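[1] Okay, here's the prediction I keep looking at, along with the sequence it came from:
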Amino acid sequence: MLDQNVAPPQMSLRTPDVVMRLRRMGASFPTRLSFLRVLLRRLSAEKAHITRPVWAMDSDGFGHAVYSVTFGGHVYSLVAVSTDLPPELRTDRVIASAWDTAYVLYDGVPSGDEIARIVATAPLQEAARFTVRDLVLSRANKSVRLFAHTVERLRAGGQPDAGLVRSIGYLMRTTAVYGNGKFGIADRDVFATRDSMGGPFMAEMLTVWLIRGFTHDLVEHVGGAPLDAHLKRHLGIGNSTGLGMAPFLVSHPMLLNAWITSRETALARVRAIETLEAAQVGVIYKLVARAAQHLAEWQVPDDIGQQRIDQMRREWPQLAALMTPDVMAGRMPLDRLWLASATFSIDTQECLAALMIEPFGGLVDDLCVTMATQKCVTLDPSMPCAELQALIARDWAWAMGDYEIPEACHQFWYVSEAKAEPRLGLRHEEDGAALESPLDIARQVACLAQDLQGGGSVAALLARHPEHRAAVRRVQSLDRAPYAEIRDNLIGQDCLPIDMLRCKLGFFGAAKFDPKSDRWTRITLCQGAPLRDELGDADDWWLPTFDA
């Protein structure tokens, strides 16, 4: 284990100008620092036991169930509600008003009255209101083809087709996992100081993992027979994610900085390893082979996405060929490998970064505790404008441009009135720019720079130009948090929101990204993750493959 009193050696961290570009952020892969991985390790360390005190399902799988787990000294219960949804109402779009299943993660063990309340309100989702005992609200729809096929095979005494399980990978997919006070559920502050729940999105990840187990139980109940454990392990929980998630990275810059800093520090630490043991080399070779198979199994209809996967497939054998016995037995093998990877695509580089971190939990897992932060952006009115100007010259050259040209202000972010969800409009084709959300950080700072020619303090500047308050705050905060800002124009024609989605989803632990446009994607969570009775072996499921 890592000595907490001695800072481990590390190479220099990659610069924000490299890391914080949308294209590279959009090539993110899950790592052992991803929140699902952290959750499962904590559950395993606590020898957590999951019970199912309530199973009130009819023969067709409609009804409700309750799962309870003691975690960090507190009991949490998932209340799952399954309803008979007409096919014409089934959609992953945010306009949906009904779903196959709905869920609440409850703080404690719900009484009969509380279960009845949740069973009545959870299927209504946004149309209902919840209480401080409700920590997370979610809903999911069936993958109708695989769910029906699995039921049919189980009833016939068989198992679902392995190829179909491999190609789809989940029985249900969530369309929202709400936390932090939405619709009356508990604010994160209610449980953030509890043991094991202080990390980012721990309550949401616990909800997703429990939902995944419920989908297994439900299909076995309706099918009347157990699933093969190998097939069951490969059935994760799907997710459909759109623009609603993208602005989070902009509105939480200090949290983004904490996530990226932790990951980049992990990479810098493993690059500094002077020599590898034979067992460690063996693990790396095993992961290289696993990643190759994962890429072979990863097929998407999206042309751009598939082209990137195909390029990775071509490059991966070339990368593997660099890992000769002489290199791996020599000095600084991982740093040599990393430097050599610069000739490959961004996607291949980022997959390699995740792979290199994977075998070295004892060296990097302590960084998990740094991924939550109470820091927030602050404003220093006493700063001289000359100093602010120097910060802009040093950190914001990428933002300086002419935002009057159509390509530079092609789109605008806004919040829909109907669903209170973020959306994108085309500035030169659609109305609504007057209601624009302030995600145009680059343009804001460029406008600030134009008014910084005079001297004096920031306070005096803001007295003259109060419209620059948010931009000043961002510039000053970035000085202390180098990975806090996405270094691209988020209203420009070239901005692809899906890159923002993939960055955040990679930190969740998502894999098998399946983009449906540049604004939404399907993913798989918990694929390969341990089942409820396998928590003792909770940590070897990075980029799972079907026969792993």
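    Arrived safely, thanks for sending.

[2] CA only for contacts and neighbour counts going forward, please
    OK.

[3] which other helices and strands contact the lengthiest helix in the chain?
    Looking only at the chain and at elements set by DSSP state H, the helix with the highest residue count is helix 202-223. Judged by 3 or more Cα pairs under 8 Å, 6 or more residues apart in numbering; DSSP states H and E, helix 202-223 is in contact with helix 35-45, strand 74-82, strand 101-107, strand 134-142, helix 144-155, strand 170-178, strand 236-241.

[4] Use this one as the comparison:
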Amino acid sequence: MRLASIKASLRGPSALPLRPASQVMDLERLGAMHQSRLSFMRTLLRRIMLERWQIDTPRFELCDQGYGTVIYEINTHQGLFSFVIFSDYLSAEERNDRVIASKWDLTMALVEGRVEEPYLEFLRQNVPLQEAGRVDSRVFVLSRANRSARNFDYVVDQLAQGKQPDVNRIVKVGYLYRTTAVYGSGKLGMADWDKVSSRYPDFARPFAAEMFACLMLRSFSLLQVEHIARQRNPEQFTAMHPDIKRYFGIGNSTGLGMAPYLINHPMLINRWVEMRELALGLVRSLGHINDEVRRRFEQLLARCARHMEETHTEDEWQTENNQRVIKDIAVLREQAGELLTDWNHLLAWSEQHCSLQGQELLVSVMLELYPQLVDGLEEYYCAEEFLDLDPLMPLQQLKEVIEQRYDWALNIDFSKQGARDIFWYRSEEKMEPRLGQCELDSGREKQMALGVGYAVYKCYGQLCQYIKEHPEHTTARFMVARPKLRGIVRRIQSMNRCVYGDIQANLLARDILPMHLLRCKLSFFGVSKFDPRSRLWVRNTMFQGAPLLEDIGKSYNDDWFMPLAPTQGGND
């Protein structure tokens, strides 16, 4: 289905039922979203499995302890790429997940073409240094990762003794490595997004290359533990059971560095949200409900409940959220069990009786039921990130646009205590986003322009005053008189062409919860098992339950939504 025909269905008497921006773009609701069929990990795996990418290891040079160099070669329908891994010894004292770290267990690069010896030496001199090094435009992605202190040595010991890892232990930490950064899009000399998206269609979707790097890290982690265990005790060694392998994902630590992206790329975020809401609209309008759909719906809700029960976190807030979602699932199952005949009715019922996370989980489950309606929308995740100024727009029209599209910003009392207590800035050492308190911290003059709501509020005030004196003027005249407002006016006019647009929240407020921003973006990535470590950063799991590289070429039904731990009896 073409995007133009889908968007045409937004208008007319038979328009798709889309949720309003005032509901969808609320920050707390965005922070309640879950993974779905349209999440980037899912769409990437569908492409790999359906196109049957060929992934080999032409270079495997690891010592008995697992240190050394490994090169994967990836042959797709449209190109040849290499994934280069450097595994180095790291003492427990040096292991640090924070961005200030300078050494890691693994460093990696996704590279265009085949890596020959001279280029490998260039990578070896720079990739382990990460930000302190410098790569070239053959590199798409640069990343690093640390071993899980709770799992890595344990799994090696079990396999070396001829035993399988205890699934109950893996449930608590479902990965062997945790990545602490995945860089792309032109950083540190790498290929920028324009080059990747125009020359390499395999990775032309947002964050496809970054997600692929994490997938390859997961594959290497499984390969490495088996290699070390085999070298340690070749006579007793046993390979890991495939079901347990699939249950291992990759850990991820995400902090404030991800948050500004949602604000600085409004056209792209609008597109991501729009595609998800279009998918929901298609399901609500065209999703036929029969006995098979009812059976599958019940199965998915039961799976989601068990997945939540298997999610471990020490954070009280997240624990309460997870418990509430489990209760939401129970009442949804009861409500649907009476007689599920209409998705609109159930969705409306959930908005009255379930938490935001329960409501958004229902959306993800609904999308899971109808791949034939949903999957094609993944082709439209890209968007031109261009904010254009319309100088001929009459000021009265600009005023109406603000009143209609940004009523949420005008309704915020910015004079209220705590409404402007926070400012966002980049640290001088690592250029990573940080939060400052206006009363305690200096550097407010260098703050990042993330307070969109407040900027719109100030612009509206000056615009109203200007219109009183010059009601007949256009935007061009207003820009000459108020040049500092050019950026926010450009944004207002451009976002008026979007269905959804800006996140509706005051990001300068004292009580702002950046976790909602992080979780929103991570849900589009497709992560699970959220484990907040503070209000500013969260651990999570990627690719848990996903197929293995050795599954490529086999029948693929794309059914790893909300993965569950394998039964212990299946480990024998």
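    Yep, that arrived. Since this is a predicted model, take the numbers as computed values, not measurements.

[5] hmm, back to that, what about the longest helix of structure 1, how far off from structure 2?
    Here the mean offset of helix 202-223 of structure 1 against structure 2 after fitting is 0.7 Å, by mean Cα distance after the TM-score superposition for structure 1.

[6] Which stretch of structure 2 is that helix matched to in the alignment?
    Against structure 2, the aligned range for helix 202-223 of structure 1 is residues 208-229 (TM-score structural alignment).

[7] Next: stretch 52-65 of structure 1.
    Matched against structure 2 by TM-score structural alignment, stretch 52-65 of structure 1 falls on residues 57-70.

[8] For the matching stretch, measure first residue to last.
    This stretch, stretch 57-70 of structure 2, spans 7 Å end to end (Cα to Cα, to the nearest Å).

[9] how close does the equivalent of residue 509 of structure 1 over in structure 2 sit to residue 545 of structure 2?
    When structure 2 is aligned by TM-score structural alignment, residue 509 of structure 1 is paired with residue 526. Counting by Cα to Cα, the separation of residue 526 of structure 2 from residue 545 of structure 2 is 12 Å.

[10] and the alignment partner in structure 2 of residue 364 of structure 1, how many neighbours?
    Aligned against structure 2 by TM-score structural alignment, residue 364 of structure 1 finds its counterpart in residue 374. A total of 22 residues lie near residue 374 of structure 2 under the criterion other Cα atoms under 10 Å.

[11] looking at it, residue 374 of structure 2 is touching residue 37, isn't it?
    Yes. Residue 374 of structure 2 is in contact with residue 37 according to Cα atoms under 8 Å; the separation is 7.5 Å.

[12] shared neighbours, the two?
    Shared between the contact lists of residue 374 of structure 2 and residue 37 (criterion: Cα atoms under 8 Å, 6 or more residues apart in numbering) are residues residue 367.

[13] any idea which element the nearest residue to residue 204 of structure 2 once chain neighbours are set aside lies in?
    Taking Cα to Cα, 6 or more residues apart in numbering as the measure, residue 204 of structure 2 lies nearest to residue 197, with 4.1 Å between them; neighbours along the chain are not counted. Here residue 197 of structure 2 sits within helix 193-199, counting by DSSP states H and E.

[14] follow-up on the earlier one: state the number of residues packed around the match of residue 509 of structure 1.
    24.

[15] same check, this time on residue 347 of structure 2
    Residues near residue 347 of structure 2, counting by other Cα under 10 Å: 18.

[16] give the contact list for it.
    With Cα under 8 Å, 6+ apart as the criterion, the residues that contact residue 347 of structure 2 are 359, 362-363.

[17] That one and residue 366 of structure 2: what is the separation?
    Using Cα to Cα, one obtains 10 Å as the distance from residue 347 of structure 2 to residue 366 of structure 2.

[18] before we move on, what about residue 360 of structure 2?
    With distances defined as Cα to Cα, the gap from residue 360 of structure 2 to residue 366 of structure 2 amounts to 10 Å.

[19] What about the contacts of residue 347 of structure 2, which are in helices?
    359, 362-363.

[20] and which of the residues you listed is nearest to residue 115 of structure 2?
    Taking Cα to Cα as the measure, residue 363 is the one of those closest to residue 115 of structure 2, at 43.6 Å.

[21] when you align them, which residue in structure 1 goes with that closest one?
    In structure 1, the residue matched to residue 363 of structure 2 (TM-score structural alignment) is residue 353.

[22] Apart from its chain neighbours, what residue comes closest to that match?
    Ranked by Cα to Cα, 6+ apart and with sequence neighbours excluded, the top spatial neighbour of residue 353 of structure 1 is residue 267, at 6.5 Å.

[23] same check, this time on residue 219 of structure 1
    Counting by Cα to Cα, 6+ apart, the residue nearest residue 219 of structure 1 is residue 151, at 6.1 Å.

[24] Next, the mean deviation of the helix or strand that contains residue 56 of structure 1 compared to structure 2.
    For residue 56 of structure 1, the enclosing helix or strand under DSSP H and E is strand 50-57. Comparison of strand 50-57 of structure 1 with structure 2 after fitting gives an average deviation of 0.7 Å (mean Cα distance after the TM-score superposition for structure 1).

[25] Number of residues surrounding residue 530 of structure 1?
    By other Cα under 10 Å, neighbour count at residue 530 of structure 1 equals 22.
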